[in-house]
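Q: Predicted coordinates and the sequence they were generated for:
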Amino acid sequence: MRSTPSRRATATGALIAAAAMLAVGVQTGSATAADGQGIPAPRSQAAAQADPGALPADLSPAQRTALIRAADARKAAKAKELGLGAQEKLVVRDVVQDRDGTTHTRYERTYAGLPVLGGDLLVTENTSGRTESVAKASRAELKNVDTTADVAPVTAERQALTAARAEGSKATEPERAPRKVVWLAEGKPVLAYETVVGGLQHDGTPNELHVVTDATTGEKLYEWQAVHNGTGNTMYSGQVTLGTAQSGSSYTLTDTARGSHKTYNLNRGTSGTGTLFSGADDTWGDGTPSNLETAGADAHYGAALTWDYFKNVHGRSGIRGDGVGAYSRVHYGNNYVNAFWQDSCFCMTYGDGANNAKPLTSIDVAAHEMTHGLTSVTARLVYSGESGGLNEATSDIFAAAVEFYGNNAKDPGDYLVGEKIDIRGNGTPLRYMDKPSKDGSSKDYWYSGIGSVDVHYSSGPANHWFYLLSEGSGAKTVNGVSYDSPTSDGLPVTGIGRDKAALIWFKALTTKFTSTTNYAGARAGTVAVATELYGAGSPEVLAVENAWAGVNVGARPGDGGPGEPGGKVFENNTDVSIPDAGAAVTSSVSVTGVTGNAPSTLKVGVDIVHTWRGDLVVDLIAPDGSAYRLKSASGSDSADNVQETYTVNASSEVANGTWKLRVQDTARYDTGYINSFKLTFP
């Protein structure tokens, strides 16, 4: 036994604040446009065969608050259980729950009182409070950070202002003075400054540029824009019902049924909240862009549809789950062809388009922008690299889901993004989900360099995956729109329906993804969720795997993956926390499509992160419960981690079924987690 405990730290980054690409609003009263429809009544999700217990719980704001308070009361004990160092503390950010009581808690971290950028954790616990898994964005240990800066804050501020001006920003000014942080998002922890620059971007969009500067060397480590540009437009959704409020003889665009969401008129301004739309009657706009109320009605309606979709389908009461509505601002700037979401104001903002004639307020634009808000309070997918593409895809996926949910005759559901906008002036959508490359820039399939592509285009494979999982490959017509979706390997994919596909993505976003999740992580997370909802080896799980293979992320079930020709690989990348000197835990894979028995040369890939591997006993458990010892405990083995591929003679076992990696920590003080478990059948 060791007299001084050796601790490992888990981590994940939470960086961005906001995003944009489309936007709109909602409410109920009696708005105009053409002959459309009102807000749909609550409907049940068509996730027919899903395990009811694995579905998201419909938490009231009060129930969510109670869960957060409970997690906050236990955070010190949880930090100790996870093996965090004495300088580290957990900060509860959000809690969601499944109907069976499984709880998923998101934490931020501090180190010596400093915020840790890249330090978020997602901990899943069963109903008895036992930790089942821990997801993290960074594998680096958080220790030995000198918190004394060698570089003055003014140096970081100048660097940030220079970066903003280099991108064409106007009226640049420090929005927030440099603050000391620990930067963990890219490996070894580094003391740094985070500076936020305000003003305007080159196209008139508000600027919230975050720049991270090494506090020892002065080197710029990272930058990201917290207000991400996008485009969206909707002329009309027809005549709709809006949520409004009456005070005396006056009405306002205040949706009292949806968190008091409000819609404001900026009247071509670019700052402030603007003026709340009000009037002597409860009729808003006349269906033309010259009437300023029309864009307000469209935005109000789009926000209502999005609220209702997430509430009625996924049980989430508002973007944050706290029952509070965001707000909308329309008529931003002059001839501003854009829309955006900002965390700093918790709001969506819409321009009026070219010649102020096409307000960017369509249903899919509104849903896209509000979903950026959802992502920012759940996974916080960093708006750069592969995680940035997944961030954009998440907004496109739920834009499509909300549009179908709305069932509006003037804007029926489709797998096109911004089809009402005609931003290019040639009558084409902004993006296509069935074959993303049709827009001329987006990517149909994953490849190793996709992280260097603009996030609006690297979103293509995830958008394509969602379409394939929903509808399947090949030619078909949906709601009058013709699609013809290919696959990377030329093999067909059979869809499972849009509702199931959206449910799987939502649950993965809220219970599996972290801020640095990449495409491989998205595949692992969605496969894990499909397994929880529909069971190992179910048609839904196979469809998820086939759809990912169809966009070149992973292999077809039973096929060899890259670097393993002819092999059949089954892998689980979901982290499983190993309790210190506690009960054994397992990581499982479901093997399907393999004929007969397992081979005498079954390859078992084990990746365990642990600070004293001699504590560990590791076994492979066959579907019939037979145990094969891979590693025994050894008090003299003080090295870190178990990263080995073992060969097991499993020829007496039937291949198909659930195989488990069982790990038990037999001694006190050191902790760790199962990082991944893989079986390769030759």
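A: Alright, I've got the coordinates.
Q: hey, let's count contacts and neighbours off CA atoms from now on
A: Noted.
Q: List the buried residues in stretch 425-434.
A: For stretch 425-434, a neighbour-count test (16 or more other C-alpha atoms under 10 Å) marks 428, 429, 430, 431, 432, 433, 434 as buried.
Q: then this one, side by side with the first:
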Amino acid sequence: MNRKNTLAAGVAAALALGSVTMLATQSTAAPRPTAAAGTSVAPPGAGFKAMTADTRDEAIRTAGRNAAATARELGLGPDERLVAKDVLIDADGARHVRYDRTYRGLPVIGGDLVVHLAEDGTITGSDLAHQGAIRIAGTTPKLTAADASAKAVKHARHVKKAKAGSKDSTLVVYAVGKIPVLAYRSTVTGEGETGPASRQAVIVDATSGAALDQYELHQTVTGTGNGVTVGQVSIETTQTSSGYTLTDAAHGGTIIYDSYNSPQSNPRQNARAFSKTTNSWGNGTSSSRESAAVDASYGLAKTWDYYKNSFNRSGIRNNGSGAPAYVHVDTGLLNAFYDDNCFCMFFGDGSSQNSNTPVTTLDVAAHEMSHGVTAATANLTYSGESGGLNEATSDIFGTMVEFYANNTGDQGDYYIGEKLNMSGGYMRRMDNPAADGNSLSCWTSSAGSVDVHYSSGIGNHFFYLAAEGTGAKTIGGRSHNGTTCNNDTFSGIGKDKAAAVWYRALSTYMTSTTNYAGARTATLQAAADLYGTNSQERYLVSKAWAAVSVGTALPDPGTGTPTPTPTDPTPSPTTPPSGTR
């Protein structure tokens, strides 16, 4: 599947003071005593308080009022501005404010940052995608927008028959390297993995026209309903004067549309919301267009509930708004994707390669919605190692939603897309990424040049080992084997704890340019926040990273073995990972 990149009343008073005190600026916040050293009880919601949409909006506005003072404290340049994007508040009153950055009014790609503050407004740390102030020679390009579009078309490698016009190129500052440069960000369309209307971002130097980066822009894989893959389930609908619609008011007003095979370039072209006079939907097979809609409605609702009940997150953007979803997109489309530009999700009907099974399975729906969560938080760039982390994040939470739903027809496991009737039986395996013949199980120095769907295996493998540890198990009726890249053996901390660590790292410490080494730092900090600096949980997180060749394990604090969430595993042999490729 193909993907895209694109506080509470209690803290409002402190934020409204309009002043920011600088204590220390560093890469990631200083450890805070949110959990006593050696304990294994984490604050609920990955440490975050629940917020209403109104209090969150007010907190963002207040952070915006403090943006200029914050920029000065961080040592940013006079031509830079911070734009508040999100605010999270911890149980102890600490805050994490996420900003985007502009330079003389131009968007800065790779300029995002997170500022960490104590309850009294003192800055305790920061995480910047680009360290320090932005400095470029000028903002007058040598190339015109039309020139940049022409260059982008020539550079595009993810689409065929590429095209782009002058309106498709926007002047930006590209700061994903050590030296920021003036550049154009161009949107190129053509035939690609997501179909005949695939879109790709190409970044070109505004002076030389050289390609700086490129990546795909589509983030891909109580009525009663009978879905193709989820079976008979309860779904939320809305009653109208003439019957019912697949509008889920309990989950932000999420609406499921029948795209009626509209092309990807315009999925709304023939689209209509599902409606009928009775409140029973689908027949469990693809012969009813409603069946795939049931799958999507159920999967998106379960994903919403998982984020809400696990992390106090209310929808993709944490503002209570549901994203529209379109099923039956295009013809023969073996794909699904999230697009942040329209804040919507698309699901194809599959192809002959998977017996025309709709791409609406539970873990796929959760995977796509989780791309939206990534876009709303760290916004991991969809190329290089950050792109692999983007994909891994969606696999991780797609898997966690599958466990959370506890659907008897689709039991929780660490296989991705196992209900899609793929020839190999699945799309990816988290316990053994290399089993598909392409994915990486272990980090190598070339990981950043590997397709993001394959480099995601490093993050997937880490998560499985952190959650389940090493050794053979049967989970959800499927064989799993936690084999490491360094021949180590250890126990896991349980999937719920591992997910809490990953979510806190994603939402609080990662930025758009985070790589695997940075993800290790972020998750170790998150584990310290949740379980304590000297906790066994933090130690085992470091062991899991070392087991996929990212860094080394921390010294054993000797505080005992945490009790993981039971998964009722039974021993079962399987083939261990075969290495990096």
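A: That came in fine, so what should we check first? The structure presented is a predicted model; accordingly, all values stated were derived computationally and were not measured.
Q: if we can go back for a sec, any idea which of the buried residues of stretch 425-434 of the first structure is closest to residue 419 of the first structure?
A: In terms of C-alpha to C-alpha, no member of these lies closer to residue 419 of the first structure than residue 429, at 4.0 Å.
Q: helix, strand or coil for residue 420 of the second structure?
A: Secondary structure, DSSP: H, G, I helix; E, B strand; the rest coil: residue 420 of the second structure is coil.
Q: what's it in contact with, if anything?
A: Applying C-alpha atoms under 8 Å, 6 or more residues apart in numbering, we find residue 420 of the second structure in contact with 354, 357, 358, 359, 361, 426.
Q: Could you report the separation of the fourth one from residue 258 of the second structure?
A: When distance is defined by C-alpha to C-alpha, to the nearest Å, residue 359 of the second structure is 14 Å away from residue 258 of the second structure.
Q: Just give the closest residue to residue 194 of the first structure, not the sequence neighbours.
A: Nearest residue to residue 194 of the first structure in three dimensions, chain neighbours excluded: residue 212, at 4.6 Å (C-alpha to C-alpha, 6 or more residues apart in numbering).
Q: roughly how far apart are the counterpart of residue 540 of the second structure in the first structure and residue 588 of the first structure?
A: Using TM-score structural alignment, the partner of residue 540 of the second structure in the first structure is residue 543. According to C-alpha to C-alpha, residue 543 of the first structure and residue 588 of the first structure sit 19 Å apart.
Q: and these two? which has more neighbours close in?
A: The neighbour comparison of residue 543 of the first structure against residue 588 (other C-alpha atoms under 10 Å) goes to residue 543, with 25 against 22.
Q: if we can go back for a sec, narrow the contacts of residue 420 of the second structure to just the buried residues.
A: 354, 357, 358, 359, 361.
Q: Next, the contact list for the second one, please.
A: When you say that, I think you mean residue 357 of the second structure. 228, 286, 349, 350, 351, 420, 421.
Q: hmm, which two among the residues you listed are most spread apart?
A: With C-alpha to C-alpha as the measure, no two of the contacts of residue 357 of the second structure lie farther apart than 228 and 351, at 14.9 Å.
Q: Which one's more surrounded, these two?
A: residue 228 (26 against 16).
Q: Map that one across to the first structure for me.
A: Under TM-score structural alignment, residue 228 of the second structure pairs with residue 235 in the first structure.
Q: host element of the residue mapped onto residue 244 of the second structure from the first structure?
A: Using TM-score structural alignment, the partner of residue 244 of the second structure in the first structure is residue 251. In the assignment (DSSP states H and E), residue 251 of the first structure maps to strand 250-252.
Q: Isn't residue 247 of the second structure up against residue 240?
A: No - using C-alpha atoms under 8 Å, residue 247 of the second structure is not in contact with residue 240; the gap is 10.3 Å.
Q: out of those two, which sits in the more crowded spot?
A: Between residue 247 of the second structure and residue 240, counted using other C-alpha under 10 Å, residue 247 has the larger neighbour count: 24 against 11.
Q: And the helices in the stretch 251-400 of the first structure, which stretches?
A: Assigned by DSSP state H, counting those that start in this stretch, the helices in the stretch 251-400 of the first structure fall at 292-314, 363-377, 385-406.
Q: if you compare these, which one is most tucked away?
A: When you average the neighbours per residue for each of the helices of the stretch 251-400 of the first structure (mean count of other C-alpha atoms under 10 Å), helix 363-377 leads with a mean of 32.
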